[in-house]
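**Student:** with the sequence up front, the predicted model follows.
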Amino acid sequence: MTKSTVLTLVGSLRAESTNQKLAEAIQLNAPEQVDVVIHGNLGNIPFYNEDIDVEGQVPEAAAALRAAANEADTLLLVTPEHNGTVPAALKNAIDWLSRPFGAGALAGKPTAVVGTAFGQYGGVWAQDEARKAAGIAGAQILEDVKLAVPGSMVRFAEVHPKDDAEVVEQIKGVFDAITASQPAA
């Protein structure tokens, strides 16, 4: 059986980000037939600017992101909520992946959005905005994939998400939904 690759982009740049920890828990709980790759720091990618998005001159970090997304079977965006919306680093990654328009790395790519946030709703506004932006950019949004963990700063103050039985069970549901959305082999 061929392994499928899920490229995971974490919208938070903090080293101790609860969303980074959630991505790690997702990676640790992936089914055997799924390889979860967490992309490096999105903070290294310059803000999208069409003037620098020129063949042969694309910044290395942006080119690496595009290459990783092109190779992946599915994208998983893991986002905190910044002022009620998606963080700039994640939105910037979506912008780079959307170009060239209609033929970017997001075009037709199955994409899911999950995350955790301090608030009582677990960052659902940011997740909705990320789905919207990725969908407009051409991604095939996996609407049935849901995971929003509220109260992250308290909930994960002393427990890593990988050790939270409820979160691990929800992660299994994420993979079940991703698998159900993929065409039969």
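**Tutor:** Noted; the coordinates are in hand. Numbering: from 1, shown residues only.

**Student:** drop to CA atoms for contacts and neighbour counts, all remaining ones
**Tutor:** OK.

**Student:** count of neighbours near residue 163?
**Tutor:** 11 (other CA atoms under 10 Å).

**Student:** who touches the lengthiest helix in the chain?
**Tutor:** The longest helix of the chain (DSSP state H) is helix 165-181. Contacts of helix 165-181 with the rest of the structure, by CA atoms under 8 Å, 6 or more residues apart in numbering, involve 25-26, 29-31, 112, 142, 144-147, 149, 161-162.

**Student:** buried residues, it. List them.
**Tutor:** 167, 168, 170, 171, 173, 174, 175, 177, 178 (16 or more other CA atoms under 10 Å).

**Student:** one step back: who wins for neighbours among the contacts of helix 165-181?
**Tutor:** Neighbour-wise, the contacts of helix 165-181 (other CA under 10 Å) top out at residue 112, 28 neighbours.

**Student:** take this one as well and set it beside the first:
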Amino acid sequence: MNESVKILGIAGSLRKGSYNRAALRSAQKLLPDSARMEIFELDGIPPFNQDLETQPPSAVSEMKSEIRSADAILFVTPEYNYSVPGVLKNAIDWASRPHGDNAWDGKPAAIMGASIGMFGTARAQYHLRQIFVYLNMYALNRPEVMIPSAADKFDATGNLVDEDTRKRIKELMLALTNWTLRLKYTQKKLAAA
């Protein structure tokens, strides 16, 4: 299979100096040759309003279009109050609505996250996996990339300086690429049957 995989990367943080945004930029540099990644910033996504779901704001329409054109999604999430941040949940809600117009449907997805704490966003990642069930996303189970003590893993300008973390992110990106190609191949076989 000589197919290229288009990954859409989304960081669940708006903070300019976010370790999660830095981790996402690192992932973009650590892709296998058979993949490419575009990053979608959530800065312009307004709070979800069901009154507007059938005629969403242009930033939401753009996001849904980017999701649909991607072969796979990489979520990079901080952890707030044992869960995903509101900005990420808001984007997920917009892109899954209205009922019957779920842009996430059938997308392979991987998760990673960075935290200054010792759990490295484990609880937020597991909560996001629960959300994937309803969205009908195909979560990559392994490898898991949880980046604890993130202040020690990135320099002052957001460059990843920890070699072990770099290795784990590279493994995750290869696994997501292979997982996506496997799912594409299976879908093609089923369609031809």
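**Tutor:** Now that the structure is in, tell me what you want to look at. Keep in mind that what you see is a predicted model, and the values were worked out from it rather than measured.

**Student:** with structure 2 overlaid, how far apart is the longest helix of structure 1 on average?
**Tutor:** After superposition onto structure 2, the average distance of helix 165-181 of structure 1 to its aligned residues comes to 1.5 Å, using mean CA distance after the TM-score superposition for structure 1.

**Student:** does residue 5 of structure 1 really touch residue 73, like I thought?
**Tutor:** Yes. Judged on CA atoms under 8 Å, residue 5 of structure 1 makes contact with residue 73 at a distance of 5.2 Å.

**Student:** just the buried residues of helix 165-181 of structure 1 now: which is nearest residue 61 of structure 1?
**Tutor:** residue 178 (27.2 Å; CA to CA).

**Student:** counterpart of the closest one in structure 2?
**Tutor:** Correspondence of residue 178 of structure 1 to structure 2, assessed by TM-score structural alignment: residue 176.

**Student:** roughly how far apart are its match and residue 152 of structure 2?
**Tutor:** With distances taken as CA to CA, to the nearest Å, residue 176 of structure 2 is found 26 Å from residue 152 of structure 2.

**Student:** could you do residue 23 of structure 2 as well?
**Tutor:** 13 Å.

**Student:** those two: which has the busier surroundings?
**Tutor:** Each of residue 23 of structure 2 and residue 152 has its neighbours counted (other CA under 10 Å); residue 23 has more, 27 against 13.

**Student:** show me what the helix or strand harbouring that one is packed up against.
**Tutor:** Per DSSP states H and E, residue 23 of structure 2 falls inside helix 19-29. Counting contacts by 3 or more CA pairs under 8 Å, 6 or more residues apart in numbering; DSSP states H and E, helix 19-29 of structure 2 packs against strand 5-11, strand 35-40, strand 72-76, strand 108-114, helix 163-192.

**Student:** now do 10 Å
**Tutor:** Here helix 19-29 of structure 2 touches strand 5-11, strand 35-40, strand 72-76, strand 108-114, strand 145-147, helix 163-192, going by 3 or more CA pairs under 10 Å, 6 or more residues apart in numbering; DSSP states H and E.

**Student:** for residue 130 of structure 2, find the nearest of those.
**Tutor:** Going by CA to CA, the one of those nearest residue 130 of structure 2 is strand 108-114, 12.2 Å.

**Student:** in that closest one, which residues are buried?
**Tutor:** Buried, per 16+ other CA under 10 Å, within strand 108-114 of structure 2: 108, 109, 110, 111, 112, 113, 114.

**Student:** where does stretch 81-88 of structure 1 end up in structure 2?
**Tutor:** Using TM-score structural alignment, stretch 81-88 of structure 1 pairs with 79-86 in structure 2.

**Student:** ignore what I typed, I meant stretch 104-121 of structure 1.
**Tutor:** Aligning stretch 104-121 of structure 1 against structure 2 (TM-score structural alignment) gives residues 102-119.

**Student:** dump the residue contacts of the most centrally placed residue in structure 1.
**Tutor:** Geometric centre of structure 1, nearest residue: residue 77, 1.3 Å, by CA atoms, centre = their mean. Applying CA atoms under 10 Å, 6 or more residues apart in numbering to residue 77 of structure 1 gives the contacts 6-11, 19, 23, 38, 90, 94, 111-115, 127, 130-131, 134.

**Student:** same deal with residue 146 of structure 2?
**Tutor:** So residue 146 of structure 2 contacts 76-78, 111-115, 118-122, 125, 165, 168-169 (CA under 10 Å, 6+ apart).

**Student:** if we can go back for a sec, just so I know, which of the helices and strands packed on helix 19-29 of structure 2 lies nearest residue 53 of structure 2?
**Tutor:** strand 35-40 (19.9 Å).
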